[in-house]
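Peer 1: Dropping a prediction and its sequence here:
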Amino acid sequence: MILAVAASQDVAFLDARGIPIVQVGDATFKAIRDYYPMFTNLHPLSVVQQEAVAKRATRATDRFAMATQWSIDSLVADYGVSSRNCVLAPFGPALEPSLPPTVALGEVGVLRALLVTSDWARKGGDLAVRVIDQVRQQHPGVTLTVVGNTPDALPDWVENLGRLPRQELAEQYERADVLLELATANAGGVTLTDAAAFGLPAIATDTGGVSSIVGNGTSGILVPQGADTFTAAVAAVETLLDLDVRSRYARGARAQHDATLNWEAWADAVTALCVEAVSSASHRGEMGTRA
């Protein structure tokens, strides 16, 4: 069988000669078109070409292992794929602690928020700063650390670390109390799976595939996208000032990592799907020979 990881264009023009194909992905073209900034306002010809590739690759694929329910829903609704041919297989983290994290209660009135971003605008960087600034009016022990592609001009109270090596980034996950990810578009987000590995609760906008990664009320808090995001995010940050609530969400985040957001669970799900695809193809071949 052929396992195609984020390779729809290759699959679309591959002569597989009857070999079953399993695609691994986290989005479809229709799901990200006019959703992610880089796929917004595309030239009409580009849209036609991308859709042709997506449809051709979808027809050629026997099974799909998708990272979120959002991506599966798009395959079913937009491309006519049977839900029976799809399995939810969330990705594991890019970073993991050397030892399983321990949940410490922390200090009363202190909350260290972390924002990790490769795209400041899409990840809601300015909004995150506004949210923490608002909370700090009543709770000055709340802080914000930003890592990644960040602007130079930020308030003095923001700890702006810029891009960091992997080990130093892992240290920031370890010292933080909550991951803040108020993204306007998010297929799933590796930062969310990283946070779960470190037992770090997340406050994130409920958009794209996020709800498959963050359990609202168990491993973090999902806030609505739109006009109410600011108010809901402020309330969520204030909720996590309660040490008992924060500890419960931290345990929930690590439990979700152990259950589904790890590469062993991903491999088990994808392996089972591959076996199923091969078995189904073999059965079709036998039936065809008998006919």
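Peer 2: Ah, there it is.

Peer 1: When you work out contacts or count neighbours from here on, use the C-alpha atoms and nothing else.
Peer 2: Will do.

Peer 1: other SSEs contacting the longest helix anywhere in the chain?
Peer 2: Counting residues, the longest helix found in the chain (DSSP state H) is helix 263-290. Judged by 3 or more CA pairs under 8 Å, 6 or more residues apart in numbering; DSSP states H and E, helix 263-290 is in contact with strand 21-25, strand 63-66.

Peer 1: need the next SSE after the first one, C-terminal direction.
Peer 2: Following the chain from strand 21-25 toward its C-terminal end, the next helix or strand by DSSP states H and E is helix 29-32.

Peer 1: which residues does Y249 contact?
Peer 2: L200, P201, G217, T218, S219, G220 (CA atoms under 8 Å, 6 or more residues apart in numbering).

Peer 1: ok, A196 touching R254?
Peer 2: Yes. With contact defined as CA atoms under 8 Å, A196 counts as touching R254 (5.2 Å).

Peer 1: Included below, for side-by-side comparison, is a second structure:
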Amino acid sequence: MLNCLPRKLSDSNFDVIFAPACASETAFLEINTPIVIVEDANFALLHNYYAQFSNLLQRSYYEANTLEGLALTKAALVLHPSPWARLSSLENYHVAQEKVYAVPFGANVDTPPPAEVALTRKKSDQCTLFFIGVDWERKGGAIAFETLLKLEELGIQAELTICGCVPPPQFSHERMKVIPFLNRKDEKQRREMEKLFETSDFLFLPTRGECYGMVFCEASSYGLPSITTDTGGVSGAVTNGENGFMLPLSAGGAEYAELIAKVYRDDQRYAELVQSSRAAYENRLNWDAWGMTVTKLIHEMLEREEASRTTARSVPTIHINA
């Protein structure tokens, strides 16, 4: 299939080839049409960051890294959702600065909640924490559980809702609710998911590894502040003091509990955080904003490509007779 791809693309009149997460497919693609690569992280970042990219054979590492480098070099435009990923393309693959950008992804929702739903959010009588993810360990489930216990020690009556996974048996508490799975395609279950975003006080995800996290954008659309970890590309979606807070990877349950208690006890600070979380969504953490920025970048790239071709055509050819 890849062998016939250049011919098929050449036969079509495309202005741009848009290639999300397609480094291996475009690395050896010989075509004059400009390629735009979109990816949340490149191989250099994924290696030894996620379990499935760890302990690789030397040959596997070499091949994957080489493919990534070829694809990024070949691309006319490289789009990442975070400064973390952009910096890696610059430093690890030496991509030219003028063609690599950090543009935040939007929320993973078809229809965002109306602004009034988000902006009328009120803090609940019991501090409700919403943990969502399929990987209990990587998402920091043990730390979330420890935080629940530490909040109790601080005099905060908290509730923790786990959605998307089943914790190991040792993690059990009378104020911890587990919802193994919710299917967004089912209207009833989708509404249950929306209710969790609407009624929780914090999205709490002390993740151990994250390339970005569109769930933080979704939380912001509900005016729901996110409490998470400053790791990977999370800072592309969460800004401290605007739509949540990030703690260092070394932080444990005690540190998270202190932060949550401080914000939860300050009614004015919490209300301001709700407002600024929704504003963050409306201003940049949505797909319309992403689309407008990317459209502008693509047009600028096409202008550069045309200017480069014009310059190349205008260079005179000098013939020397022996």
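Peer 2: Right, received. Where do you want to start? Everything numeric in this text was worked out from a predicted model, so none of it was measured.

Peer 1: what TM-score comes out when they're superposed?
Peer 2: Comparison of the two superposed chains (TM-score structural alignment, normalised by the length of the first structure) gives a TM-score of 0.94, and 288 aligned residues with a CA RMSD of 1.5 Å.

Peer 1: if we can go back for a sec, can you give me the offset of the longest helix of the first structure from its chain's centre?
Peer 2: 27 Å (CA atoms, centre = their mean, to the nearest Å).

Peer 1: if I look at the aligned partner of A170 of the first structure in the second structure, how far off is V134 of the second structure?
Peer 2: Counting by TM-score structural alignment, A170 of the first structure lines up with E194 in the second structure. Distance of E194 of the second structure to V134 of the second structure, computed by CA to CA, to the nearest Å: 17 Å.

Peer 1: Common neighbours of A196 and R254 of the first structure, please.
Peer 2: Counting by CA under 8 Å, 6+ apart, the residues touching both A196 of the first structure and R254 are S219.

Peer 1: who's more crowded, these two?
Peer 2: A196 (32 against 24; other CA atoms under 10 Å).

Peer 1: which residues does the equivalent of that one over in the second structure contact?
Peer 2: With TM-score structural alignment as the criterion, the equivalent of A196 of the first structure in the second structure is S220. S220 of the second structure makes contact with S226, N243, S277, R278, A279, A280, Y281, L285, according to CA under 8 Å, 6+ apart.

Peer 1: separation between the fourth one and P112 of the second structure?
Peer 2: Going from R278 of the second structure to P112 of the second structure by CA to CA gives 11 Å.

Peer 1: Between the two, which contacts overlap?
Peer 2: S221, Y222.

Peer 1: Provide the secondary structure category for P140 of the first structure.
Peer 2: coil (DSSP: H, G, I helix; E, B strand; the rest coil).

Peer 1: Ok, R191 of the second structure next?
Peer 2: Once three-state DSSP is applied, R191 of the second structure turns out helix.

Peer 1: what's the neighbour count on it?
Peer 2: If we define neighbours as other CA under 10 Å, then R191 of the second structure has 14 of them.

Peer 1: for it, what are its contacts?
Peer 2: Taking CA under 8 Å, 6+ apart as the definition, R191 of the second structure has no contacts.

Peer 1: what's the matching residue for R309 of the second structure over in the first structure?
Peer 2: That one, R309 of the second structure, aligns with G285 by TM-score structural alignment.

Peer 1: actually T26 of the second structure, not the one I typed
Peer 2: Looks like T26 of the second structure aligns to V11 there (TM-score structural alignment).

Peer 1: contacting residues for its match?
Peer 2: V11 of the first structure touches A4, A57, A60, T61, counting by CA under 8 Å, 6+ apart.

Peer 1: Quick check: of the residues you listed, which lies closest to E238 of the first structure?
Peer 2: A4 (43.4 Å; CA to CA).

Peer 1: so the closest one makes contact with V24?
Peer 2: Yes. Counting by CA under 8 Å, A4 of the first structure touches V24, with 6.0 Å between them.

Peer 1: how deep is the match of R309 of the second structure tucked in, by neighbour count?
Peer 2: Count around G285 of the first structure with other CA under 10 Å applied: 13.

Peer 1: compared with the first structure, how much does the strand or helix carrying L129 of the second structure deviate?
Peer 2: Element membership for L129 of the second structure, per DSSP H and E: strand 127-132. Its aligned residues in the first structure lie a mean 0.6 Å from strand 127-132 of the second structure after superposition (mean CA distance after the TM-score superposition for the first structure).

Peer 1: what range in the first structure matches the helix or strand following that strand?
Peer 2: Going down the chain from strand 127-132 of the second structure, the next helix or strand is helix 141-153, by DSSP H and E. Mapped onto the first structure using TM-score structural alignment, helix 141-153 of the second structure covers residues 125-137.

Peer 1: Next, the buried residues of that stretch.
Peer 2: G125, L127, A128, V129, V131, I132, D133, V135 (16 or more other CA atoms under 10 Å).

Peer 1: Confirm A233 of the first structure sits in a helix?
Peer 2: Yes. Using three-state DSSP, the assignment for A233 of the first structure is a helix.

Peer 1: if we can go back for a sec, just say which of the helices and strands packed on helix 263-290 of the first structure is most tucked in.
Peer 2: Ranked by mean neighbour count, these are led by strand 63-66 with a mean of 26 (mean count of other CA atoms under 10 Å).

Peer 1: Tell me which residues are up against it.
Peer 2: Contacts for strand 63-66 of the first structure (CA under 8 Å, 6+ apart): 21-27, 72, 85-90, 269-270, 273-274, 277.

Peer 1: Ok, stretch 45-60 of the second structure next?
Peer 2: Applying CA under 8 Å, 6+ apart, the external contacts of stretch 45-60 of the second structure come out as A85, S88, G209.

Peer 1: Serialize these to CSV and add fields for distance to R265 of the second structure and secondary structure.
Peer 2: CSV is the format used below for those (distance: CA to CA, whole Å; DSSP: H, G, I helix; E, B strand; the rest coil):
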residue, distance to R265 of the second structure, secondary structure
A85, 35, helix
S88, 39, helix
G209, 29, coil
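
Peer 1: Could you rank those by neighbour count and give me the top one?
Peer 2: A85 (26 neighbours).

Peer 1: Wait, that residue touches A44, no?
Peer 2: No. Using CA under 8 Å, A85 of the second structure is not in contact with A44; the gap is 9.5 Å.
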